[in-house]
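> prediction below, plus the sequence it came from.
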Amino acid sequence: MNNKNLSVFFLVSCFLFLALASLARGAEIFFDPSVQDLGVGDQFEARVFLNTEDEKLNAFDGTVSFAPNLLEVKEIRDGNSIINFWVEQPHLASPGQIYFSGITPGGYAGENGLVFTAVFQALAEGKGKLEAREARAYLNDGEGTETQVSATDMRILISPGSVGPTIIVAPVADTNPPEDFTPIVSRDPQLFNGKYFLVFNTQDKGSGIDHYEIREGGRPFRTAESPYTLKNQALDEKIRVKAVDKNGNVRIATVPPLMPSPWYKNDIILVILIFVVLLAVFYSAAQKKAARRYEK
């Protein structure tokens, strides 16, 4: 092979190598641990991680599947997740299927990004696995370009019984409230028939967010999800949003009235003014009565 042929061969080889490397790029979903041996009745944590392979990603969704005759989901935790806004928090969508969907504004790039953690209990002897199915990820490129996602399964071997005491996963020790957040009132002609709605979200780095509650004015708190259509479209009342984590810790954010009522429509101020007027009348009457006694 002469030098010219060698040069052509070298260039073609480099081109093919770079092309294959480009095709191999993409995110990877994997589990920690990758292998789990346990006995019937034992519990274990399965942590779902994302490796972006040097790409910056801002949206993710997918399903973690397992054999429901072998494993039971005891708890799903999203504390410390790389996902800031859950479109759908990780949840048991159907037997053997945990679905999740979320967004990370600004994007995330890294090798060990925790998505969520699931606690399982072994139900029966057998071999099984956890696998990520229909996983999708999108580049933080302003266009929402979908990138390739590969997945590495977690192998599970369940023996008839534990060698020692039954393994139980301890609950998360969390005494801190969810992080501060600022609810936003918005309106869009294309949404909710043009009515005002409230958007809110926060994170809890410990046990994860359990639910939200909303209170408009003097009404009682009620469980709600974002976005929430406001009952009071006049926007003349204070709005409180309560974020509750899975350990019961609470953070409350307050939105002041955006269109305060005139002072004469405020019941408290009106009561105070009536009280002051009555007090002034009684004081004036008392002064006049005292003056008449003095004249006599």
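Nice, thanks for sending it over.

> C-alpha from now on. contacts and neighbour counts both.
Fine.

> show me what contacts Ser284?
Ser284 sits next to no residue when contact means CA atoms under 8 Å, 6 or more residues apart in numbering.

> in three-state terms, label it for me.
Here Ser284 is recorded as helix under DSSP: H, G, I helix; E, B strand; the rest coil.

> helices along the stretch 151-296 of the chain, start to end?
267-295 (DSSP state H, counting those that start in this stretch).

> which strands or helices does the biggest strand by length in the chain pack on?
As assigned by DSSP state E, the longest strand anywhere in the chain is strand 126-139. Here strand 126-139 is seen to pack against strand 27-32, strand 57-65, strand 146-147, strand 149-151, strand 154-159 when contacts are counted using 3 or more CA pairs under 8 Å, 6 or more residues apart in numbering; DSSP states H and E.

> any chance of those strands in a markdown table with distance to Ile269 as columns?
Output for those, formatted as a markdown table (distance: least, CA to CA, whole Å):
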| stretch | distance to Ile269 |
| --- | --- |
| strand 27-32 | 59 |
| strand 57-65 | 49 |
| strand 146-147 | 57 |
| strand 149-151 | 61 |
| strand 154-159 | 64 |
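
> as TSV, these with distance to Gly110 and mean neighbour count would be great.
Formatted as TSV, those follow (distance: least, CA to CA, whole Å; neighbours: other CA atoms under 10 Å):
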stretch	distance to Gly110	mean neighbour count
strand 27-32	10	22
strand 57-65	10	21
strand 146-147	15	16
strand 149-151	14	19
strand 154-159	21	19
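
> structure two is appended below for comparative analysis:
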Amino acid sequence: MRNFAKQYIRIFILPAVLSAVFFLLATSAEAARLYMTPLKGSYQPGDTFGVDVRIDSEGECVNVVDAKISFPKGAVRPVDFSRGESILTLWIETPALAPVTDTISFSGGIPGGYCGRAGGDPGISNVLGRIIFSVPGFSVGVAPVGIAHIDFLETSKVLLNDGLGTEAKLQREGSAFTISTTPSTTTTNEWVDAVRSDTTPPEPFVVEVQQNPLAFGGKHFIVFSTTDKQTGLDHYEVSEVDRYGNTPNSERPALWKTVQSPYVLSDQEIKSVIRVKAVDKAGNERVVEYVPDGYGLMPKPKPASVNPGILLGVGAGVLLLGLIIFLVRRKKRTRETTPPPPENIAG
């Protein structure tokens, strides 16, 4: 009987246990988890709140996140997306808010990969982005929503940093918020509070001038990137300034214009200063410059000055010449109009 039990364990039980252990190890080695914080909360019409989208790589290294998030239309409305604390540094698809389709999507990468919270990090450095939601007032004919579920769609993906683009087994955890149907005399606006408290400009960065025969028809262009740890970046602006303080190849004063990186330069000879301004969502700015070799501001050229005495002399000469021409023409006309003297007729 004992021999039979041992054989049964050896043949059936032990392989099953080993297979289960192997399966669990394999699963945990390739798993990743997308989740949100806070997981729950209570809000009312007029409130504005933030939801952090986070990732847990489960000990593995990942380098690409493609997130698709759904929310109930009418219960909440996405109004902004902050990338201030995001670990994504290369944005493949910038955050797109689509209230009509009730979805939010973004895709980004981490060059070198993200392998989890760094040792000694006092915070939880796994934020992909923060979605700012507002709770609209209820409309006539629209049924109020008691619980607003914000979830990841099944089409969301996370890729491992294995050089093969392997898709990780993914766990998805959303949030659920209670939406009150009774407005209150006081409202919560977490986003406005964050913007008002943000007095720090975006992080320092550099501007690089590049040229590639396969890009932009071989024209010179600039690349730049930075982050903002508080409210996140809002936009970039560029200004090209020639030696006279003007826009290159024009006499118009140099102005700022909103652009994205990469940006094709107007001055393809690279003789102008290139200024790039990063502006965060609180309006804080950081400006950096690229100064070409040999650049130096010069005073704007002035019209050539002429000695007043010379002008007076030239003017007098022109008048004298005009007077002479007038007298000559007058004398000529006098001769033409004077009748000839009568001829003497011999008797």
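That came through, no problem. Please read these numbers as outputs of a predicted model, since none were measured by experiment.

> and Asn80 of the first structure, which of the helices and strands packed on strand 126-139 of the first structure is closest to it?
strand 27-32 (15.1 Å; CA to CA).

> map His235 of the second structure onto the first structure.
Superposed on the first structure with TM-score structural alignment, His235 of the second structure falls opposite His211.

> so what's the residue nearest to its match when sequence neighbours are not counted up against?
Excluding the flanking residues, the one nearest His211 of the first structure by CA to CA, 6 or more residues apart in numbering is Val244, at 5.5 Å. Counting by CA under 8 Å, 6+ apart, Val244 of the first structure makes contact with Pro177, Pro178, Ile209, Asp210, His211, Tyr212, Val250, Arg251.

> now do the helices in the stretch 1-150 of the first structure.
3-24.

> okay, and stretch 79-88 of the first structure goes to which residues in the second structure?
Aligning stretch 79-88 of the first structure against the second structure (TM-score structural alignment) gives residues 84-93.

> should've said stretch 43-51 of the first structure
Against the second structure, stretch 43-51 of the first structure falls on residues 48-56 (TM-score structural alignment).

> now the matching stretch: how far from the chain's centre is it?
20 Å (CA atoms, centre = their mean, to the nearest Å).

> which residues touch it?
So stretch 48-56 of the second structure is contacted by 32-38, 116, 126-135, 188-191 (CA under 8 Å, 6+ apart).

> try stretch 184-202 of the second structure
Here stretch 184-202 of the second structure makes contact (CA under 8 Å, 6+ apart) with 43-50, 132, 226-233, 278-282, 284-286.

> out of those, which end up buried?
43-50, 132, 226-233, 278-282, 284-286 (16 or more other CA atoms under 10 Å).

> I'd like to know which of the helices and strands packed on strand 126-139 of the first structure is closest to Ala280 of the first structure.
Ala280 of the first structure lies closest to strand 57-65 among these, at 64.4 Å (CA to CA).

> mean shift between that closest one and the second structure?
In the superposition against the second structure, strand 57-65 of the first structure averages 1.7 Å from its aligned positions (mean CA distance after the TM-score superposition for the first structure).

> which other helices and strands contact that strand?
Partner elements for strand 57-65 of the first structure (3+ CA pairs under 8 Å, 6+ apart): strand 97-108, strand 126-139.

> tell me where the stretch 151-296 of the first structure has strands.
Residue ranges of the strands in the stretch 151-296 of the first structure, as given by DSSP state E, counting those that start in this stretch, are 154-159, 184-187, 196-199, 209-216, 222-224, 228-229, 239-245, 250-255.

> tell me the residues of the second structure aligned with the first one.
Strand 154-159 of the first structure corresponds to residues 175-180 in the second structure, going by TM-score structural alignment.

> repeat that for the last one.
In the comparison with the second structure, strand 250-255 of the first structure aligns to the range 285-290 (TM-score structural alignment).

> what's the answer for the fifth one, then?
The alignment of strand 222-224 of the first structure onto the second structure (TM-score structural alignment) spans residues 257-259.

> cool, the second one as well?
Per TM-score structural alignment, the counterpart of strand 184-187 of the first structure in the second structure is residues 208-211.

> so what's the aligned partner of Leu70 of the first structure in the second structure closest to, chain neighbours aside?
When the second structure is aligned by TM-score structural alignment, Leu70 of the first structure is paired with Ala75. Spatial nearest neighbour of Ala75 of the second structure, chain neighbours left out: Val145 (5.8 Å); criterion: CA to CA, 6+ apart.

> kindly report the same for Glu225 of the first structure.
Nearest to Glu225 of the first structure is Tyr212, by CA to CA, 6+ apart, at 6.5 Å.

> again, but for Asn212 of the second structure
In space, Asn212 of the second structure is closest to Gly218, 5.3 Å off (CA to CA, 6+ apart).

> so the one you found sits against Leu265, correct?
No - contact between Gly218 of the second structure and Leu265 fails when scored by CA atoms under 8 Å: they sit 11.5 Å apart.

> of the two, who's got more company?
Counted by other CA atoms under 10 Å, Gly218 of the second structure and Leu265 do not tie: Leu265 has more neighbours, with 19 against 11.

> in stretch 49-62 of the second structure, what's buried?
Phe49, Gly50, Val51, Asp52, Val53, Arg54, Ile55, Asp56, Ser57, Glu60, Cys61, Val62.

> just to revisit the earlier point, how big's the offset between the match of strand 184-187 of the first structure and the first structure?
Mean deviation for stretch 208-211 of the second structure: 1.8 Å (mean CA distance after the TM-score superposition for the first structure).

> which positions in that stretch come out as buried?
Val209.

> contacts for it?
Gly218, Lys219, His220, Phe221, Ile222, Val223, Phe224, Tyr290.

> which ChimeraX command selects the buried ones in the residues you listed?
Of the contacts of stretch 208-211 of the second structure, the buried ones go into a single ChimeraX selection, burial set by 16+ other CA under 10 Å:
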select :219,220,221,222,224,290
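
> got CSV for the contacts of Val244 of the first structure, with distance to Glu134 of the first structure too?
Listed next are the contacts of Val244 of the first structure as CSV, based on distance: CA to CA, whole Å:
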residue, distance to Glu134 of the first structure
Pro177, 34
Pro178, 31
Ile209, 25
Asp210, 26
His211, 27
Tyr212, 29
Val250, 35
Arg251, 35
